[in-house]
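Engineer: I would like the atomic coordinates for the input below:
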Amino acid sequence: MEFLEAMPVTFKEITPNYNLPDKWKEVILNTGGTHSTLQDIKLPQKAGGYWYKDSKKVYTRNRFIYWQTTSDAIELSEASLDINLSSCNLRCKVAPGTPPLSSITVYERSASRDVVILAATVSSVHRLIFPHPATLDKKSTFGSLSSSSPSIFHDTSSINNPSNYCILNQYSNATTGVAHTCASLLRDNGEAVFTLAFGHGGEGGLLLVKLPVTGSAVTTLLKRESAVPRFLSGITGALRGKSSTDGVETYGVVLTSGLAVAICGDTCLRAWPLDEGGAPIAVSAPLSQTLVRPKPPPHGHMLQRTIGSDGSVLLVAYLSFPNECEFVVMKMHDGGSGGVRFSHISRIFGPQLDLLDYAIGYGDGSNVIWALWSQPDGDTIITSVCVGAEAYWRAVATREAAGALPTLSSHQQYRDRLLAPGLFPPSVIRKALVIYNRTWGSNEPVVEGELGEAAAGAVQARLRHLTARTAAPDHAHLMHKDRGRVWAKDMATCAYLPSSSTKTVRPSSGSALCLGATPCPHLKR
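Structural biologist: This is a model prediction of the structure:
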C-alpha cells in the first residue's frame, strides 16, 4: 500500500452503466479439445477493444468492437454512439477444457470489405470473418431518432468453415506443455498467422500456425538456437529456465516486421522469421542478471510491442521473479542481410505485486506503460509510467465508495439506487438475489435483463412475510417502516459478494486505452 500512497494521482476511474439488458446470440466453435485430455487448464480472463479506422463515415463513426474471454467462451460485442445496432452481442462457446488464449486481434479488410477477428484457444486457432459495416449500409436507416443498423455479428455463417480454423490437439501434451499465450496477425493476402507460446512445465518452444485463405493450415515448431554449444548454457541456463532439449521456455510473444519475437525463460529475446522457421536469427543478451527461475504463467514474463516516435519497433518486456519484477524497454534495429539486433533503452522497476496485465499507450510526448496490479487483499490498482530514463509511477484513483443508503419514499427509488451505474455489476446483483431468495424460501427465478423487477419482487415478498407474522392492524404502515431496512439488507448482500473476475482491456488499432478491474471501464484524466 505504501507504493500506491507514494504516487501522485493523475487519472480517475469512471464506471459506465452495466445494467442495460443484453441479448446474446450463441455459436459453438470447433476447438477439437476433449475434457479427458485438456482439463483443469486455468488461464486469466482478458478483454480488449477496437474502433473502426474511418471516423468520417456515418456507418463507422463512433462505432466500436469490444471483447472479453471467459473460461468457456469468447464474448464479442459491437456498440455505436450514433445508431442502434441489432444482434450486436455474440458469444462463441468453446469445448470444456479448451479456454481461449488472451490475444484477440481485429482487422478491417478493404479489398474484401469484411472484418476479421483472430482468436485462439489452447487447442485451436480461428479466423472469424464478418461483413464490414460498409456492406450493411444499404440495410441501415440514418438521419432520424430511430437510426438503426444490423451489427456485423448478425451473420455468423462462416465461423465454422473448415478453412477458417485449425485443430492443434497433437501439440498439447505432457512433453510440450500447454499453450498459455499467443500472438496473431492478418497478412494482406488474407492469410492468418498465429504463434502459440509453450512455456513452463514442458520442452517449451513456439508453434507457428499459418491459416491460408484456401488449402490446409501449415504448422511449424520454432526451436532454440542449435549452434550454441551446450556447455555455454550450463547451470545458469538451467536456473533461468533454459531447456536442455531443442525447445525453449517461451513466456510472451509478439509478431512484428515479419518476425516472431519472444521473451524466454532465460530472459533473452529471440526472433524467428515467420516464413523460414528453424532456429532464431537473433538472440539478445539476458535482460536480467537474476539467476532464479521466473514465476510461472500467468504471472511470469510478458512481452508487448509498440512503435516509437521515430517509427522503430519498441519491445517492452516484463520480467517477473519471486522477489522482484521490472520492465525492460528494448529497441529493434535492422541488422543487415535480413537480420535484426536489439539495443537497451531503459529499465523500470515495479512494485512487489502480481501484474495482471499491461499495455503500451501514448501520452505526455512519449510512450506510456499502463499496468494493472493485484494486491495481497485481492484488490487491484492501476498505475502508469512514461518510458524513459527518468520514469516514475503514477496512480489512477478508483471510483469512490458508495455512501450510506438514504431513506427513500418508494420501491422504484430503491430499485434505481440498486441499479445505479458503477454500484454493483449485474452478476453480483443476480448472485445476491439467488442467495436472498434461497434464504427466505422464494422460488422466483432471476430472469436475464429483469434485475430491477426481480429485486423489487424479492423485497416485497420479504415484506409480506414480515407483516404476516404480526397482528398489527396497520400493515401498510409496517411495510413502509420496514421497506428501507429490507432494501438495505438486499444491498448489503451485494456489497459483501466479490465482483466479477478481473478483466483487462488491451488497445487494438486506434482503440481507446483502458485498464480496469471490471470489463471495459474508462479512464478520465
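
Engineer: contacts, neighbours, all on C-alpha from now
Structural biologist: OK.

Engineer: can you pull the buried residues of the strand ranked longest in the chain?
Structural biologist: In the chain, assigned by DSSP state E, the strand with the most residues is strand 324-336. When burial is assessed from 16 or more other C-alpha atoms under 10 Å, strand 324-336 yields the following buried residues: C325, E326, F327, V328, V329, M330, K331.

Engineer: how about those residues in JSON lines, adding distance to I381?
Structural biologist: JSON lines is the format used below for the buried residues of strand 324-336 (distance: C-alpha to C-alpha, whole Å):
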{"residue": "C325", "distance to I381": "16"}
{"residue": "E326", "distance to I381": "17"}
{"residue": "F327", "distance to I381": "17"}
{"residue": "V328", "distance to I381": "21"}
{"residue": "V329", "distance to I381": "22"}
{"residue": "M330", "distance to I381": "26"}
{"residue": "K331", "distance to I381": "28"}
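
Engineer: Tell me which two of those residues sit farthest apart.
Structural biologist: The span of these, defined through C-alpha to C-alpha, is set by C325 and K331 at 20.0 Å.

Engineer: what's the spacing between the longest strand of the chain and its chain's center?
Structural biologist: How far strand 324-336 lies from its chain's middle: 24 Å, per C-alpha atoms, centre = their mean, to the nearest Å.

Engineer: what do you get for stretch 481-492?
Structural biologist: 36 Å.

Engineer: one more to put side by side:
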Amino acid sequence: MDIDNPYMDTIYRQVVTEHFQSNEWREILINPEGASTTLRDESTLPRSGGHCFKDIPNRFIFWRVLYDKLELVEHSLDMNLTENQVRIHFRDSPVLESGISVYETSESVVLLVPTACSCHRLTFPRPNRQENDNENDNVLLDSSIFSNFNIPSIDDPATFYSYNAELSHPYSAASCLDQKHDAIFIIALQNNVMLYIRMEYISGLPTLKEICQESAVPRMLSNITKVFSTHIENPVINSLAVHPFQQDIYVYSLDDTCELKVWSIDKSVYINIMDMKKMYAASTENGSRPHIIHKCFDDQLLLTIYLSLSESSTFVVLEPCTDHGMFKLQQKFYVRSPVNSRLVDMSLYGNEIWCIWRTGKDTACVKSVNIRNGVWKNCSLDTTAFEQPTQYSSNSKQTYLDKIFSSSTYFTDDDLKNAIAVYDTSDGFEFVTDYRTKISNAIDTKVAQEMDKYDSSDIESQMQLIEQCSASFYKSCLDYRRKRLAPLGLIWLGSPSFLLVVVTNSSFCFLRPSDKVENQILSFKNPDNENKLNSLLNVLMLEPTNKFNLFSGINISQNSFLELVRKSYMFNSNDPIISLFLNGCNVLDTARILIKMLHAEPDTDEDMQDTQHSRCFRSRLGTSVVSHSFHQIVVTRFDLCCRLFTFMELNSKSYGQTKEYVVDACNLAYSYWIQALFSHDIKLCEKMISSNALLAKEPFMDYINGLLNYTWPLIDASILVEFLLQERQYSFIQQIAQLLDYNKWEETLIISYMLNNDPDKALKILKSDIKKNTDNFLKAITLFEKYNFYDHAVKLGNYVLRICKHAGDKNMISMFHSNIFLNNLKLKEYKSAYNNILCLEDQDRKLNCLHTFVLTLLENDEKEKLLSFNFYGLQSSVEDIVLKKARSLSNVDANPFYMFLCSIHDKYAKYKKLSMTFYELYLRADTCVAQEQYLRLSLLYLELLSPNDAWFVTVSLPFLSETDDIHSGLIEIDHLKKLCWLARARQEIEESTTNMDVQSVTSVLLMKHKYKDVMRLSKMWNLSLYQPLRELVKTCLSLTDSEQCDKAWIWLADNGVNGGGIDIGKIAWNFLETLVVKYEEKGRTLIHYHVADELLRHKSFLPSWIVKTFKERNVGELLQLYLSYGELINCADLILELFEQEISSGDTVQIFGNTIPVDIIECVIVNLKHNKLQVGDEVLNKYKIFYNTIVAQENAKTIK
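Structural biologist: Below is the predicted model:
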C-alpha cells in the first residue's frame, strides 16, 4: 500500500521547470500486419498516461499518443538518464490509448500497447535501485530503460499479435498481465463485440476469443433480464477495464447507458451488472462526453468511475469483492463533480482522486478529492495571462523584449520559434542565431508592413503601432506557452517527493505541496477556515497580483526600494473593508502571528551534521524542480511581506500603533527580496543546490524548507554571500549589504568590492569601525595585498598605525610599520619604505626589513636608487645581505649583486673589501678572460693601499672545488700577480678551464713552444726551470730538419723573437742563451748544468758561453759532467787549460774558487791512464807540478 500523503490537506501548486523534453527522438517505424484503419482525424488532441516505478523513488515514465504515434519518455528526479525518448510510429494503425498499461515484474518492465489492428507487448529492463549510502557520484548518471530498445526487439513475433478488424472498427481497449504474466488485451469493436486476446509469456502464443453482447446472458435468463432492466439492446461501450480475479479474468465495461457490466472470460458471459445512473443520477441525462472507468491496483483493486452527465457528473469508487462466495461491487465512495467541463484525465492515488478538466482552449483546472471525507481541493496552476506594463516606456519594444527574456526558463525555444513563425521572416532572419535579435527583427518587419496605414509624420501613432506589434508578439509567446503546458494526464510519484507529474501537450511539469505560508494564502477564502489570520490575509490580498517583476533589478537603493514598495502595494485607508478590519480587531496580535510564520529558522552546523541526507532530487530535473519551487515560495513570501509592510505602516500612521512591526515587516521584505532575486537566476540557484549535496532531505518540502533556512539572509547571510562571491555576483553582495547587517560577513563584502575593482568602498567600510580588532585590520590588509591593492593596504596600515600609537602598543606599532614597509616596497615607494625601516625599534625586525628592501631593489634593477640611500649605521648589514645573497646564487644570477657590492665599497672607499670582492668574483669566474679581468681589478685596488695594509684574508667558500689553486689564507699583491699571469696563460690554451693547475698549463704551453711564458710561470710558481730549457734544447737540436726550421719561425714569433733574416738556428740558440742567462741565479750554474747535460745527452758540443760560465763559476761541475758522459779528451783539455792559467796567474782562487776538485782531476787521470791515452801522461805531469806549487804556496801562507 502506498504511504499516505502527509500533504493531503494541503493545496498543491504547479511548478514549471526548464523544458526537459528534447526535440530529438529515436524514431522506430512499425508496419502492423493487420488491415489499416482510420478511427479519427489526426488533429485529435493527444492523450497521455504514465507510471511511477514502485521500488525506485522519483523515477517515472509517461507516454503521449497522437493518432498512430506513441511517444515514450522516462525521467528521474534523482539521476540523469540518457537516451530516454523513443517515438514509435504504428503506420496507419491508430493507438488505442485507453488500453495502454504498464506492469513491473521482478526482472522487467512490460508495456502493453493495443492498436487498431495489433497488440504489442514491449519489454524493457527493470532499472536498478540506487541506495542512498552509495557515495559514488557516478550514480547520478544512468541509462534509460529505452536506451537499448530497437526494431528487432519490437519485430519479434513473440511480442505482438495482429488481428483483422477492418469492418468492425476498434475504438476502445484495456489490457493487463495475469498471474502467469500472460498479456491480456480487450478490444471494443463498434459491432458490439469485444475481442479477448491473450499472448502467452515468453512464447507469445496468441489466443483470440469474441465476446458478443447478444449471447452474453444465458437464454433462460434473458426474458427475466428484460423485464427487470431498462437497458438498451445494443449499448455502446464507453470505457473498459480488465484485471485477474481469483483464477479468472474479469472485464469491466461501462456503456453509454451507465451500465457497469462485469464479464467472466472463462464463462464468456457477464456475471454482474450495475445500473450506475439509477443509483447515482436517476433524473440526469448523459453529458456530451463518454463515461470513464479507471482501474487502480496496489494491494487491492479499486475502480474509479466517472459518470459524464449533463448536470452533476459523479465520481464513484467501487471495490470488486466476494460476499459468501458471490461476486459483488462494493461502494467505497462517491461524490458529485464540482466542474462540468470536459474531464481530460482522472486517477486514484491512495485516498485521493486527482482530476484534470479542460475549461477552455489550452486552459484547464486540476482538483483532488479526499475519498475519506469528500472534500474537494483546488490546485493552484501557473497563469499565463497577458499583463500590460505598469510603467510608460518610450521604447515599448525593448520593454516587451525584456519581459520575454526576464527568465531563462519561462519561454522555450519552441515557444519563441512558433511566435516568430507568425510573422513574415522570409528576408533572411534564419541566419540570425540570437533569439532576441530575431524577435526584434520580426517586430520591425511587422511594424514596417503596417506603417503604410499611418501618417509618417505622426510620431505618436508610430509609437502606438510599435507598442501594439510588440504586445501582439508577447501575447503570441504566451499563447504558445499556454498550449505547450495544457495538461493531459497526471502521475503520482508518491514518497519521498509526494509530487505529481503533469503531462502536457508537448512537455511536462509538476504539482507540489504548498508550504505553510502559501497554503494559508491559497485557502484563506475557505469559509471553513475563518480566523483572525485569514481575515488579515483577506485584507492584504485584496489585490491578488504578484508584483515581484517590478523589483527584479538588483541596483535599487534602500530608500528607492521602500518607496517602490509603498507605491506598488498602496492601501486605501478609506476602503470600508480595511477600515472595518482595523477597527474590529487587534491588528498587532494577528500581525505577530504572521510575522512569526514568515521568519525562517536557519539550521546550525550541528543540525546539518546530524541530519540524514538524501540522494534524492540530485538530477538536473530534480534540481530544477527544487530551484523553481524555492523561487515560487520566496516570491510569494516577498509579496506578502510587502503587503504587510505597507499595511502596518498605514496602521501606524492612522492609529498611532508601535512601529516595531513595521521594521519587522521591512526586514522580512528585504530578506525575501534577496532570496527571490537569487532564485530568479535559476541557473545560479541550481548551481548552489547541485554543489551542496548535504542540503538534500526527504520529503521534498523539507528539502525546500531546508534550502529556505540555509539561504536565510536576515540573521546571517554568510553562506549565501560566500556562494555569490564564488559566482562573481559582486553587485548582488553589495546590494545585500545596503539592506541588511553585514558584520558577520564583512570580509566577503570587502572582497566583493575588491574583485569589483572598487577598493575605495572597501577601505571606507573598514575605516568606519574604529572599534575593530587589530587582527581584523591585519586580515583586511592581507586582502588588499592579495588583490594587489597595495596603496589601499598602505592607507589602511597608516590609519591603524595611528590608532596603535595612540594606544601605545609598541609591538603592534612595529608590526604595522613592517606591513606598511612591505606594501610601500610593492608600490615602489622606496623612500617611504626606507623611512619605515628607520622607524622600526625592533632590531631583528629592522634587519629583516632591510634584507627584503635591499634584495627587492636589486631584483627590480634599482641599483642607482639603492645606492642613493646612505644606510647610516646599517652599511655592514647591507654588505652582508648582498654578499650572502650573491653566494647563494649561480654565477650568472649572482653577478648583479657582486657589482652592487663593488659599487657600495667604492662609494665609501673601502678598497680592501673591494679587492676582496673582485677576488671572490675571480674565484667564481666562468672564463679565463673574466678571471684575469677580476684579478687585475683586485690587484689594482689592493695596490691603492699602503704596503702594510695591502693584504686580505680569504676563507674557503662553498662554491669552490678542492683543486682551486689559492682560495684561502693570506692574499698579498704577489699572490694576485701570480694568479693574474696564470689566468693570462690559460687564455693561450683553447681547451683550458678556469681551474687548470699551473703544472698542466706549463705542460700544454711547452707543447705549444711557449717557452717564454713557461719560464715566467715556472719562476713565479717555484717550478722547475730546467725542464722547459731541456725541451728548448731538444727543439734547437731538431732544427737541422728543414720542416722544423719552417715551424721554428712561428714559435719564435710567439715567444717575441724576431730574427731579421739571420739563420734560424742561430736565432734559436741565441734565444736559449738569453733564457738561461736571464733565469740563472747569480754565481750559480744549475740551469747551465741541465742545458749542458741535455746537450751532452744528445752527443752535441757545448756552446762556448756555457763552457765559459762553468769555467768562471764551477769548473768542477763541468768536469764531472764531461766525465759522466765519457768526454775524457774534453776533460783533459779543460784540466790542462786550467793548470796553465793557474800556474801563470799564481792565484788559484780565481780559477777554482775555494775548492780544488782534486778528486775529480785524479779520477780523470785514472780514466786517461786506464784508456792508455797519450794525453794522460801530460795531464799527470802537469797535475804533479800544479800540486807541488799549491802545497808550497799553502806552506808559505802557514809560516806567515
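
Engineer: The longest strand of structure 1 vs structure 2, average distance?
Structural biologist: Strand 324-336 of structure 1, aligned to structure 2 and superposed, deviates on average by 2.5 Å (mean C-alpha distance after the TM-score superposition for structure 1).

Engineer: how far does the helix or strand following that strand sit from the chain's center?
Structural biologist: Downstream of strand 324-336 of structure 1, the next assigned helix or strand under DSSP states H and E is strand 339-349. Relative to its chain's centre, strand 339-349 of structure 1 lies at 26 Å (C-alpha atoms, centre = their mean).

Engineer: contacting residues for the closest residue in space to I202 of structure 2 that isn't next to it in sequence?
Structural biologist: Nearest residue to I202 of structure 2, sequence neighbours excluded (C-alpha to C-alpha, 6 or more residues apart in numbering): A158, at 6.9 Å. Neighbouring residues of A158 of structure 2 by C-alpha atoms under 8 Å, 6 or more residues apart in numbering: I202, S203, G204, L205.

Engineer: Weed out the non-buried ones from these.
Structural biologist: G204.

Engineer: Dump the contacts of A158 of structure 2 to a markdown table, plus distance to E563 of structure 2 and secondary structure.
Structural biologist: Output for these, formatted as a markdown table (distance: C-alpha to C-alpha, whole Å; DSSP: H, G, I helix; E, B strand; the rest coil):
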| residue | distance to E563 of structure 2 | secondary structure |
| --- | --- | --- |
| I202 | 73 | coil |
| S203 | 76 | coil |
| G204 | 74 | coil |
| L205 | 77 | coil |
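
Engineer: which among the contacts of A158 of structure 2 gets closest to A385 of structure 2?
Structural biologist: G204 (52.1 Å).

Engineer: Surely the closest one and S162 touch.
Structural biologist: No - counting by C-alpha atoms under 8 Å, G204 of structure 2 stays clear of S162, with 11.9 Å between them.

Engineer: residues of stretch 289-301 of structure 2 that come out buried?
Structural biologist: Quick answer for stretch 289-301 of structure 2 (16+ other C-alpha under 10 Å): P290, H291, I292, I293, H294, K295, C296, L301.

Engineer: How far away from the center of its chain is that stretch?
Structural biologist: With C-alpha atoms, centre = their mean as the basis, stretch 289-301 of structure 2 stands 52 Å off its chain's centre.

Engineer: What's the end-to-end length of it?
Structural biologist: When the termini of stretch 289-301 of structure 2 are compared using C-alpha to C-alpha, to the nearest Å, they are 25 Å apart.

Engineer: mind listing the helices for the stretch 51-200 of structure 2?
Structural biologist: For the stretch 51-200 of structure 2, the helices defined by DSSP state H, counting those that start in this stretch cover 151-154.

Engineer: quick one: the strands in it?
Structural biologist: 59-66, 69-76, 80-82, 85-90, 101-104, 108-114, 118-125, 141-143, 160-162, 170-177, 183-189, 193-199 (DSSP state E, counting those that start in this stretch).

Engineer: which residue numbers in structure 1 go with the first one?
Structural biologist: So the one you mean is strand 59-66 of structure 2. Using TM-score structural alignment, the residues of structure 1 aligned to strand 59-66 of structure 2 are 63-70.

Engineer: picking up where we left off before, just curious, which of the buried residues of stretch 289-301 of structure 2 is nearest to G622 of structure 2?
Structural biologist: Lowest distance from G622 of structure 2 to these (C-alpha to C-alpha) belongs to C296, with 26.9 Å.

Engineer: To which residue of structure 1 is that closest one aligned?
Structural biologist: In structure 1, the residue paired with C296 of structure 2 is T306, using TM-score structural alignment.

Engineer: Give the helix, strand or coil label for that match.
Structural biologist: Under DSSP: H, G, I helix; E, B strand; the rest coil, T306 of structure 1 falls in the strand class.

Engineer: give the contact list for it.
Structural biologist: Contacts of T306 of structure 1 (C-alpha under 8 Å, 6+ apart): V313, L314, L315, V316, I360.

Engineer: so which helix or strand takes in N437 of structure 1?
Structural biologist: Going by DSSP H and E, N437 of structure 1 is in helix 426-439.

Engineer: Now that helix: buried residues?
Structural biologist: In helix 426-439 of structure 1, counting by 16+ other C-alpha under 10 Å, buried: P426, S427, V428, I429, R430, A432, L433, V434, I435, Y436, N437.

Engineer: ditto for stretch 239-253 of structure 1
Structural biologist: Residues L239, R240, G241, K242, S243, G247, V248, E249, T250, Y251, G252, V253 are the ones in stretch 239-253 of structure 1 that count as buried (16+ other C-alpha under 10 Å).

Engineer: How about stretch 1042-1049 of structure 2?
Structural biologist: In stretch 1042-1049 of structure 2, counting by 16+ other C-alpha under 10 Å, buried: C1045, A1048, W1049.

Engineer: The first one - that's part of a helix, no?
Structural biologist: It stands for C1045 of structure 2. Yes - applying three-state DSSP, one finds C1045 of structure 2 inside a helix.

Engineer: And it? What does it align with in structure 1?
Structural biologist: Aligned against structure 1 by TM-score structural alignment, C1045 of structure 2 finds no counterpart at all.

Engineer: And C1045 of structure 2, how close does it get to L1006 of structure 2?
Structural biologist: Taking C-alpha to C-alpha, one finds C1045 of structure 2 at 17 Å from L1006 of structure 2.

Engineer: next one: the second one
Structural biologist: In this view, A1048 of structure 2 and L1006 of structure 2 are 14 Å apart by C-alpha to C-alpha.
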